[in-house]
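Asks: The amino acid sequence is not available; the structure is as follows:
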């Protein structure tokens, strides 16, 4: 089988090569029913238009590369592409590494995932690959209950991931970050549409691009997503703006605040918001998955000296340092 590298993915991403379907079927025999040959070749693939096939592939990838068993998401919730989600985790690792020789690993590194959804993907990958600890939040109780079920099937990872419901959807960090908390990073894949109708138009456009019928919109979990995941009043600009203003209240408790930004044209207005709270440093990190380009917006209020003098020096907890 050809092993063409996806050079646009992060160098540490486990999914840079073509999917090894023979290996994945050995890991998860249930994937076999969806595997087929690419026309006129011996290469194996699945029908990526088939949501059941995509979910089975996700299960297989999580089993093979992250030791996650019995992963599943309820119908209607987002079924995310694993390679792109892994990229975000690896770029965060680069951020918190800074100019150190090694990437900080272990449970003293603590991340906060805002809007974890029902899939729990970011904490699962981060906890498995880097052994980080996570607090994962969501406003949707059903989503959190599904995450809890996944973690019950994976007790080693479950010990590293705490779930917390945000009871007030007007806030992002408030009532989540407590006075005694310290996080090396926050991360978020914000709802990017401004309304339910706009979200449905986006899904219909995706399906049409794939040659699928419009009536498939509501039946396609890999392009699915409940309202919390796909849209909010004001879209991602309003959501991230709220996140930025709130972050100023927790600038001594978080090393790096980060969020995905789906549209490049949104960066200009978000940068103006960031200027108002005067962070020490702002970074925009581009990520590419196939034809899609997204970006991570990251900001910190801490000086490089403070970050370098924290726990990152020691690779273990220290009572003498802030982090």
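Replies: That came through, no problem. Since we're looking at a predicted model, the values are computed, not measured.
Asks: okay, CA-based contacts and neighbour counts for the rest of this
Replies: OK.
Asks: Tell me where the stretch 1-150 of the chain has strands.
Replies: Secondary structure of the stretch 1-150 of the chain (DSSP state E, counting those that start in this stretch): strands at 35-37, 44-46, 110-114, 133-138.
Asks: Same list (those) but as JSON lines, adding mean neighbour count and distance to residue 159.
Replies: Shown next, in JSON lines, are the strands of the stretch 1-150 of the chain (neighbours: other CA atoms under 10 Å; distance: least, CA to CA, whole Å):
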{"stretch": "strand 35-37", "mean neighbour count": "14", "distance to residue 159": "34"}
{"stretch": "strand 44-46", "mean neighbour count": "17", "distance to residue 159": "34"}
{"stretch": "strand 110-114", "mean neighbour count": "25", "distance to residue 159": "13"}
{"stretch": "strand 133-138", "mean neighbour count": "25", "distance to residue 159": "8"}
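Asks: would you turn those into JSON lines with distance to residue 79?
Replies: Formatted as JSON lines, those follow (distance: least, CA to CA, whole Å):
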{"stretch": "strand 35-37", "distance to residue 79": "19"}
{"stretch": "strand 44-46", "distance to residue 79": "16"}
{"stretch": "strand 110-114", "distance to residue 79": "17"}
{"stretch": "strand 133-138", "distance to residue 79": "16"}
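Asks: closest to residue 298 out of those strands?
Replies: Of all the strands of the stretch 1-150 of the chain, it is strand 110-114 that lies closest to residue 298, at 13.7 Å by CA to CA.
Asks: tell me the angle the closest one makes with strand 133-138.
Replies: For strand 110-114 against strand 133-138, the angle by axes from the mean of the first three to the mean of the last three CA atoms, to 10 degrees is 10 degrees.
Asks: Check which helices and strands strand 110-114 sits against.
Replies: If contacts are counted by 3 or more CA pairs under 8 Å, 6 or more residues apart in numbering; DSSP states H and E, strand 110-114 sits against strand 133-138, strand 183-188.
Asks: mind redoing it with 10 Å?
Replies: The contact analysis (3 or more CA pairs under 10 Å, 6 or more residues apart in numbering; DSSP states H and E) places strand 110-114 against helix 121-130, strand 133-138, strand 161-165, strand 183-188, strand 254-261.
Asks: Could you point out which of these sits nearest residue 38?
Replies: helix 121-130 (28.6 Å).
Asks: The closest one versus strand 110-114: what angle between them?
Replies: 160 degrees.
Asks: another one to put next to it:
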């Protein structure tokens, strides 16, 4: 099943022409005067582009990080946010869309009422140094998050963000995954229940493939002479053995061990052609229900796959 019609609670003006979720705070162009008011440091990077519009140089990692800080400050009440050099710098609007569409998925289990508050417990697999999904999900819906990571440096950076922002320490907890070959084992404890899991899996199958992807991105943007990617990313964030399909397949196999402890397992799937083997893997483990939720940001179409082992009455 593919979900394409999100719930709306106010939404944006119909005059706003883009494909972000109706509840997204990022529909339309960035309001740079408001963003600079939220974070004056952003003024250093804001310039008129060739069309005369205010913008930043998206090829400059410092500008992108500063823009993210301003977005998080203005829209999500995150006053302190910093990531280590080279860490993945996530595009905030796209990450917010995953949260909003996940909220719609959960609402379908509750008479189309979006669940809010700390009774909703979400497990973020590979939360990264940015801790981006917990920050957005907690601000938008008051959900409680557990973020997992295999990289100690990322755990340390995410913990610093959580501790630096008042009120987040009770809403976001972090756990180190002790075995990088496992996903849920070692982090879901006996007796714990989660409303949902989410994940942005490594995209590439090797370091070489990741490097080639980076070169293509620079070439497509006309940035061959630029040495750094604007969104960065460490090895564990960008590639793993088997790539995206291999990672999610391992996730699917392990999820069966925790079938009664999670209402919905979900993961981003960057390539549509990867869905077919994932559907087969879900049939193999006996998933009761599978959904593909489509999302779009401008010309880019993305999606996440969701599966459950529980009947609807046990997901309330």
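Replies: Good, I have the coordinates. Every value quoted in this text rests on a predicted model; they were computed, and no experiment measured them.
Asks: Tell me which of the strands of the stretch 1-150 of structure 1 lies nearest to residue 99 of structure 1.
Replies: Using CA to CA, the nearest of these to residue 99 of structure 1 is strand 110-114, at 19.0 Å.
Asks: Mind telling me what residue 300 of structure 1 corresponds to in structure 2?
Replies: Per TM-score structural alignment, the equivalent position to residue 300 of structure 1 in structure 2 is residue 308.
Asks: Spatially nearest residue to its match (excluding sequence neighbours)?
Replies: residue 264 (5.0 Å; CA to CA, 6 or more residues apart in numbering).
Asks: Just give me the match in structure 1 for that neighbour.
Replies: In structure 1, residue 264 of structure 2 lines up with residue 256, judged by TM-score structural alignment.
Asks: In contact with its match, which residues?
Replies: Residue 256 of structure 1 sits next to 92, 95-96, 111, 183-187, 247, 281-282, 298-302, 307 when contact means CA atoms under 10 Å, 6 or more residues apart in numbering.
Asks: Run through the helices of the stretch 151-300 of structure 1 in chain order.
Replies: Secondary structure of the stretch 151-300 of structure 1 (DSSP state H, counting those that start in this stretch): helices located at 155-158, 196-209, 227-230, 235-247, 267-277.
Asks: Export the ones you listed to JSON lines and append columns for distance to residue 122 of structure 1 and mean neighbour count.
Replies: As requested, the helices of the stretch 151-300 of structure 1 are exported to JSON lines (distance: least, CA to CA, whole Å; neighbours: other CA atoms under 10 Å):
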{"stretch": "helix 155-158", "distance to residue 122 of structure 1": "12", "mean neighbour count": "18"}
{"stretch": "helix 196-209", "distance to residue 122 of structure 1": "23", "mean neighbour count": "16"}
{"stretch": "helix 227-230", "distance to residue 122 of structure 1": "14", "mean neighbour count": "20"}
{"stretch": "helix 235-247", "distance to residue 122 of structure 1": "19", "mean neighbour count": "20"}
{"stretch": "helix 267-277", "distance to residue 122 of structure 1": "23", "mean neighbour count": "13"}
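Asks: okay if I get the ones you listed as CSV plus distance to residue 135 of structure 1?
Replies: Shown next, in CSV, are these (distance: least, CA to CA, whole Å):
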stretch, distance to residue 135 of structure 1
helix 155-158, 11
helix 196-209, 28
helix 227-230, 18
helix 235-247, 16
helix 267-277, 25
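Asks: and residue 166 of structure 1, which of those helices is closest to it?
Replies: Among the helices of the stretch 151-300 of structure 1, helix 227-230 comes nearest to residue 166 of structure 1, with 12.0 Å by CA to CA.
Asks: other SSEs contacting that closest one?
Replies: helix 196-209.
Asks: between the helices of the stretch 151-300 of structure 1, which gets nearest to residue 292 of structure 1?
Replies: So among those, helix 196-209 is nearest, using CA to CA, at 12.3 Å.
Asks: Now do the closest one: which range of structure 2 does it align onto?
Replies: With TM-score structural alignment as the criterion, helix 196-209 of structure 1 aligns to 207-220.
Asks: Give me the contact list for the matching stretch.
Replies: Contacts for stretch 207-220 of structure 2 (CA under 10 Å, 6+ apart): 59, 202-204, 206, 221-230, 232-233, 235-236, 238-241, 243.
Asks: OK, contacts around the residue mapped onto residue 242 of structure 1 from structure 2?
Replies: Using TM-score structural alignment, the partner of residue 242 of structure 1 in structure 2 is residue 250. Residues near residue 250 of structure 2 by CA under 10 Å, 6+ apart: 181, 182, 183, 184, 242, 281.
Asks: could you redo the last one with a cut-off of 8 Å?
Replies: Applying CA atoms under 8 Å, 6 or more residues apart in numbering to residue 250 of structure 2 gives the contacts residue 183.
Asks: Can you report how many residues neighbour the match of residue 300 of structure 1?
Replies: Residue 308 of structure 2 has 24 neighbouring residues, counting by other CA atoms under 10 Å.
Asks: can you check residue 272 of structure 2 too?
Replies: If you count neighbours by other CA under 10 Å, residue 272 of structure 2 ends up with 11.
Asks: what's the answer for residue 97 of structure 2, then?
Replies: Neighbours of residue 97 of structure 2 (other CA under 10 Å): 22.
Asks: For it, what is the corresponding residue in structure 1?
Replies: Under TM-score structural alignment, residue 97 of structure 2 pairs with residue 87 in structure 1.
Asks: what's the answer for residue 285 of structure 2, then?
Replies: That one, residue 285 of structure 2, aligns with residue 277 by TM-score structural alignment.
Asks: quick one: the helices in the stretch 1-150 of structure 1?
Replies: Assigned by DSSP H, counting those that start in this stretch, the helices in the stretch 1-150 of structure 1 fall at 21-27, 51-66, 82-97, 121-130, 141-153.
Asks: if you skip the residues just before and after it, what's nearest to the match of residue 285 of structure 2?
Replies: Residue 277 of structure 1 sits nearest to residue 248 (CA to CA, 6+ apart), 6.4 Å away.
Asks: shouldn't the one you found be in contact with residue 280?
Replies: No: contact criterion CA atoms under 8 Å: residue 248 of structure 1 and residue 280 do not qualify, at 11.4 Å.
Asks: With neighbour numbers in mind, choose between these two.
Replies: Higher neighbour count among residue 248 of structure 1 and residue 280: residue 248, with 17 against 11, using other CA under 10 Å.
Asks: any idea how far that one is from residue 227 of structure 1?
Replies: Distance, residue 248 of structure 1 to residue 227 of structure 1, by CA to CA, to the nearest Å: 27 Å.
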